[in-house]
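Asks: sequence first, then the predicted structure, then my questions.
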Amino acid sequence: MKRNIVIASVAAAALVTGGTAVAVAGTQSSSPAARSASPAAASTGASLTQAADAALKAVPGTLDSIDRDHGRWEADVLGKDGKWHEVTLDANGKVIDQRVDPDDNDPEDAAEAKALRNADVSAIEAARKAAPQSTVTSVEFDGDRTPVWEVETVKNHKERDLTVDAHSGKVTQAPADDDHGDDDSDDD
């Protein structure tokens, strides 16, 4: 049963990401890489792939980030309308809120939007490349310098931060930060 869910999730992601001008070619649903986009948390709800599919169905465009936070999925989408949208989904992947992000629609974001649209590797593909044997909990595009996907993974209860080059797909270990998974709520 789980295999059928994973197969359906991967197929949906391939269709969705193909519609954003980033093709996910040759995905084999039985491979470990295909399974990596389905977080362990998905056993109690939607996988990352299913949540991404639902977010892109609600707001057609290009997925900028998706992560699971407090039992909900939160996705940022650069809509086909050129605006940044925030989509909140429940644990099962049902859209519970969507809105245009008022903070992310100024001229400074034009460079980020251009870099995201020009990425050769989609968010879901980056998740698969980064974590063939791990659970992906977050994927976020960073186009500030060299465009990369920042991918957070968990394996054997250990968190790992990786980067995936948005053009080549090369996976590297992200530089260590000093907050060790901290949410910055107690930083000065």
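Replies: Yes, it's here.

Asks: rest of the way, CA atoms for contacts and neighbours
Replies: Will do.

Asks: which residue ranges of the chain form helices?
Replies: Taking DSSP state H as the test, the helices found in the chain are 2-18, 32-35, 48-58, 110-117, 123-130.

Asks: what's the most buried one of those?
Replies: Among those, helix 123-130 has the highest mean neighbour count (mean count of other C-alpha atoms under 10 Å), at a mean of 28.

Asks: how many degrees apart are that helix and helix 2-18 in direction?
Replies: 130 degrees (axes from the mean of the first three to the mean of the last three C-alpha atoms, to 10 degrees).

Asks: one more structure, for comparison:
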Amino acid sequence: MKRNIVIATIAAAALVGGGTATALAVTDDDGAPTPRSGERAASEVRDDDVLDDEDGQDDDVTEVKSPKTTAADALTAALRHTPGTAVSAELDDEDDADDDTGADVVTWDIGILDSAGSWHSVHVDPGTGKVLSSRTEREDADDTARVRAALEGSSTSAAEAAEAAAAQGTVTSIELDEDAGSPAWEAETRARNGTGHDWLVGLRTAQVTPDRSSDDD
């Protein structure tokens, strides 16, 4: 009974005003709202039905853009600037990225160990591939010794490991894991939908395998 009264009231108002009712909020006899035929309740709307106003992309999906300068290219550029052995590369993509200029920018942070045993942090622009800054860092002598021991006899450089891991996605970091029972390069990759994966790259074979230890983190 209540439903008929509501429908009649809205229809009458539309006819008097010469307009058209564009939406009907119909209630049943218990007073609860009932979706119009062909519509879904808000609880039934899936996440992928919600679109951005401008580009039509899903609001809950963030498209990951690959840097123009890959990890391998950034490592090569850093080594041209600061000769030595590259042992890590990380794409610092946080909004509050800390760099030598004090600006909040995205950079590749390359770790290099030179022949004299000094450590260097070299920042490379991921857009242009140019070296932005470089600074010397202090590391414990024992850590340096472990790195040198792990790399002894290695035939796969950090850049080569990054190239191998790039077949799995965009490489966002690579570093030497010298503490493992079998030292290897650890690589992180990211798919276009933001999904991240961890990999191990052999120091001598450059073979890429899933990093199962990361499943325990």
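Replies: Here it is on my side, so go on. Predicted model only: the values in this text are computed from it and were never measured.

Asks: identify the residue of structure 1 aligned to residue 129 of structure 2.
Replies: Here residue 129 of structure 2 is matched to residue 93 in structure 1, going by TM-score structural alignment.

Asks: its match: neighbour count?
Replies: 23 (other C-alpha atoms under 10 Å).

Asks: hmm, residue 74 and it touching each other?
Replies: No: assessed by C-alpha atoms under 8 Å, residue 93 of structure 1 is found out of contact with residue 74, at 9.9 Å.

Asks: on that earlier part again, give me the distance between the match of residue 129 of structure 2 and residue 116 of structure 1.
Replies: 24 Å (C-alpha to C-alpha, to the nearest Å).

Asks: residue 84 of structure 1 now?
Replies: From residue 84 of structure 1 to residue 116 of structure 1 the distance is 12 Å (C-alpha to C-alpha).

Asks: repeat for residue 159 of structure 1
Replies: Distance from residue 159 of structure 1 to residue 116 of structure 1, by C-alpha to C-alpha: 26 Å.

Asks: list the buried residues for the longest helix along structure 2?
Replies: Determined from DSSP H, the single longest helix within structure 2 is helix 2-17. Under the neighbour-count criterion of 16 or more other C-alpha atoms under 10 Å, helix 2-17 of structure 2 has 3, 6, 10 buried.

Asks: kindly report the same for stretch 82-96 of structure 2.
Replies: In stretch 82-96 of structure 2, counting by 16+ other C-alpha under 10 Å, buried: 82, 84, 85, 86, 87, 88, 89, 90, 91, 92.

Asks: with adjacent residues omitted, what lies nearest to residue 58 of structure 1?
Replies: residue 95 (7.5 Å; C-alpha to C-alpha, 6 or more residues apart in numbering).

Asks: for structure 1, just list every one of the strands.
Replies: Secondary structure of structure 1, counting by DSSP state E: strands at 61-69, 72-79, 84-89, 95-100, 135-142, 148-155, 158-165, 171-173.

Asks: so what's residue 68 of structure 1 up against?
Replies: Residues near residue 68 of structure 1 by C-alpha atoms under 8 Å, 6 or more residues apart in numbering: 74, 137, 138.

Asks: what does residue 63 of structure 1 give?
Replies: Contacts of residue 63 of structure 1 by C-alpha under 8 Å, 6+ apart are 52, 56, 75, 76, 77, 78, 122, 123.
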